[in-house]
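Asks: coordinates for the following, if possible.
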Amino acid sequence: MADKHIDEISGVETTGHEWDGIRELNNPLPRWWLWFFYGTIVWAIVYMILYPAWPLLTSATPGIWGYSSRAEVAAEIVAAKEAQGEMLQKIADSSVQEILADPQLTKFATAAGAAAFKVNCVQCHGSGAAGGAGYPNLNDDDWLWGGNIEQIHQTISHGIRFQDDAETRASEMPAFGDILKPDEIKQVAAYVVSLTEKPHNAALVEPGKQLFADNCASCHGQDAKGNREFGAPNLADAIWLKVRGEEQIIAQIRQPKHGVMPAWTARLGDTTVKELAVYIHSLGGGE
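Replies: As a prediction, this is how the structure comes out:
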């Protein structure tokens, strides 16, 4: 066995490892570190005995105390539901107008509606309710079917063009490709564009205005500001849901796109729908 090597400067035995003439000192670990390490081993053994620890095929060892984090969470959920029961019952028994008249109910319904929105509505309207192409922004005051609390509740409850609900909001814009000539459609599109920006051909605006009055004003109004009874959008505010630009407007007039929104009462229940209505109304675009 080779003789032990002692470092000349520190007087500490080396491990025998050497790199480029540098030897590794064999300093012992500090006592406090060792006792702490041994303590963690003891703690692990005690924890394993008292709490669930070793995974089995379908469960885990229960431990002497039989603790279960899942059971604790389930108990907390039950307790939370019991605590919310009175408020939920009040919302179930109240109209949306009555909910808005009660500050405490409004606060509770807004918070609950925000949670329900994140689970059920963000897929189309976005996490901030700002919408996207074909999906309306719920933060502004541009509403197809009206933005007061009753109208919002009606829309969420029964949806839009949802075939499985007899009370759904429904309107259909005709396919004017079967009614107007191609040149006439371009004229109408030029007039619609002129309401908010400059069309490609200004000469088409005047004849388009007359065609609009004859064919479109019955739904969109003589001023093109829409009619919420029919879900006809305001064409004079530069807020576009399904189209952008003159070519897309021409395509929409020729063969319109019709959006569909589900009826949520059957899925979520009237209480949650009321909470959603109150939350959406609170975003700032409600009337």
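
Asks: can we go C-alpha only for contacts and neighbour counts from here?
Replies: OK.

Asks: contact partners of stretch 156-168?
Replies: For stretch 156-168, contacts defined as CA atoms under 8 Å, 6 or more residues apart in numbering pick out 155, 169-171, 259-265, 270, 273, 276-277.

Asks: and those, which of them are buried?
Replies: Buried residues within the contacts of stretch 156-168, defined by neighbour count using 16 or more other CA atoms under 10 Å: Thr155, Arg169, Ala170, Met261, Pro262, Ala263, Trp264, Thr265, Asp270, Val273, Leu276, Ala277.

Asks: ok, now which ones touch the closest residue to Tyr51 other than its chain neighbours?
Replies: Closest residue to Tyr51 in three dimensions, ignoring its sequence neighbours and counting by CA to CA, 6 or more residues apart in numbering: Gly63, at 4.2 Å. By CA under 8 Å, 6+ apart, the contact list for Gly63 reads Met48, Ile49, Leu50, Tyr51, Pro52, Ala53.

Asks: for the comparison step, fold the sequence that follows:
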Amino acid sequence: MADNKREIDTATNTETTGHEWDGIRELDTPMPRWWLITFYITIVWAIIYTIFMPAWPMINSATPGILGYSSREEVAQELATANEVNAPLDERLANMEITSVVEDPELLRFATAGGGAIFRNYCSQCHGAGAAGAVGGYPNLLDDDWLWGGTLADIQQTLTHGIRYEEDPDTRYSQMPAFGDILEEEEINSLVQYVLSLSNQEHDAEAAGAGTELFMDNCSACHGEDGKGMQDQGAPNLTDSIWLYGGDPESIATTIHDSRFGIMPAFGGRLSDEDIRKAAIYVHTLGGGQ
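Replies: I've put the predicted structure just below:
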């Protein structure tokens, strides 16, 4: 029960706050002098800081302070300094055949480090931080299975102009028909079974046999008669176990019925030629480059 009567505590000769709980009185002990001095110093420091440094928020900015310090300007100066230091290497990278960079250890280290930063900033959102991609249209860049080729020049071309990116007239382009508008459901199922057989998956042999002619008539022009794909068409290899949209019967049936139309943006208008070269070299060094 609280008692609001203030009195002097005889044991400590300190005034109480007037509060009491279960016979225990709360003392009104003053703060230590050192603590008060520290507290007052922080107040004075805060006032001085708001005078000299940006502090008070305004509608579109903040008070600039007498010193006019700007963290943005400091970062901009640091970037300008870094760019100035890297300018000779960037110039060498721009004027050298991209395939020759691997023969220059210093330039290769420079390009790989810069390309890694560019990849994490622009590419990892789709291809993953480790570049392993994901089922659903995001290629794994660590293996040696490339839709459009995995040489340095091929990767540079893809980065520069994108895939099916209509805003770039030089984009890589291919279009698989939606066979749901062309073939009957039974024919699509036969094709599914034939595609499963190409990659040595469990399949219906009789249906796969019926799908052989359908494949030759409708699919071999792009995927090849052996189903191993054609990089100049961006047509995937159907004989391995690497699937961009999934290799189970349902996923294959969806691909055949509805087609796929993955898009990669072109970075030619966003990044400099040097940065595109860095990104291409970095991707190529991940282990899957041809």
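
Asks: if we can go back for a sec, which among the contacts of Gly63 of structure 1 end up buried?
Replies: Members of these classed as buried by 16+ other CA under 10 Å are Met48, Ile49, Leu50, Tyr51, Pro52.

Asks: would you turn the residues you listed into CSV with secondary structure and distance to Pro182 of structure 1?
Replies: Shown next, in CSV, are these (DSSP: H, G, I helix; E, B strand; the rest coil; distance: CA to CA, whole Å):
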residue, secondary structure, distance to Pro182 of structure 1
Met48, helix, 79
Ile49, helix, 82
Leu50, helix, 81
Tyr51, coil, 77
Pro52, coil, 74
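
Asks: in structure 2, what range does stretch 79-97 of structure 1 match?
Replies: The aligned range for stretch 79-97 of structure 1 in structure 2 is 81-99, by TM-score structural alignment.

Asks: buried stuff in that stretch?
Replies: Buried residues in stretch 81-99 of structure 2 (16+ other CA under 10 Å): Leu89, Asp90, Leu93, Ala94, Ile98.

Asks: out of those residues, the closest to Asp232 of structure 2 would be?
Replies: Ile98 (20.6 Å; CA to CA).

Asks: ok, so what distance separates the residue nearest to Tyr51 of structure 1 from Glu167 of structure 1?
Replies: 56 Å (CA to CA, to the nearest Å).

Asks: how about Leu268 of structure 1?
Replies: From Leu268 of structure 1 to Glu167 of structure 1 the distance is 17 Å (CA to CA).

Asks: same thing with Leu50 of structure 1?
Replies: 59 Å.

Asks: Gly285 of structure 1 too?
Replies: For Gly285 of structure 1, the distance to Glu167 of structure 1 equals 24 Å [CA to CA].

Asks: same check on Glu13 of structure 1?
Replies: For Glu13 of structure 1 relative to Glu167 of structure 1 (CA to CA), the value is 90 Å.

Asks: same check on Gln97 of structure 1?
Replies: 21 Å.

Asks: ok, Asn27 of structure 1 next?
Replies: From Asn27 of structure 1 to Glu167 of structure 1 the distance is 83 Å (CA to CA).

Asks: now distance to Leu204 of structure 1 too, for the contacts of Gly63 of structure 1, in TSV please.
Replies: As requested, the contacts of Gly63 of structure 1 are exported to TSV (distance: CA to CA, whole Å):
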residue	distance to Leu204 of structure 1
Met48	83
Ile49	85
Leu50	84
Tyr51	80
Pro52	78
Ala53	78
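
Asks: from those residues, pick the one nearest Ile22 of structure 1.
Replies: Checking the contacts of Gly63 of structure 1 one by one against Ile22 of structure 1 (CA to CA), the nearest turns out to be Met48, at 44.1 Å.

Asks: what's the closest non-adjacent residue to the closest one?
Replies: Once flanking residues are discounted, Met48 of structure 1 sits nearest to Gly63: 6.9 Å by CA to CA, 6+ apart.

Asks: what's the longest strand seen in structure 1 aligned against in structure 2?
Replies: Ordering each strand of structure 1 by length in residues (DSSP state E) puts strand 14-19 first. Alignment of strand 14-19 of structure 1 against structure 2: residues 16-21, by TM-score structural alignment.

Asks: equivalent analysis for stretch 32-41 of structure 1, please.
Replies: Across structure 2, the stretch matching stretch 32-41 of structure 1 (TM-score structural alignment) is residues 34-43.
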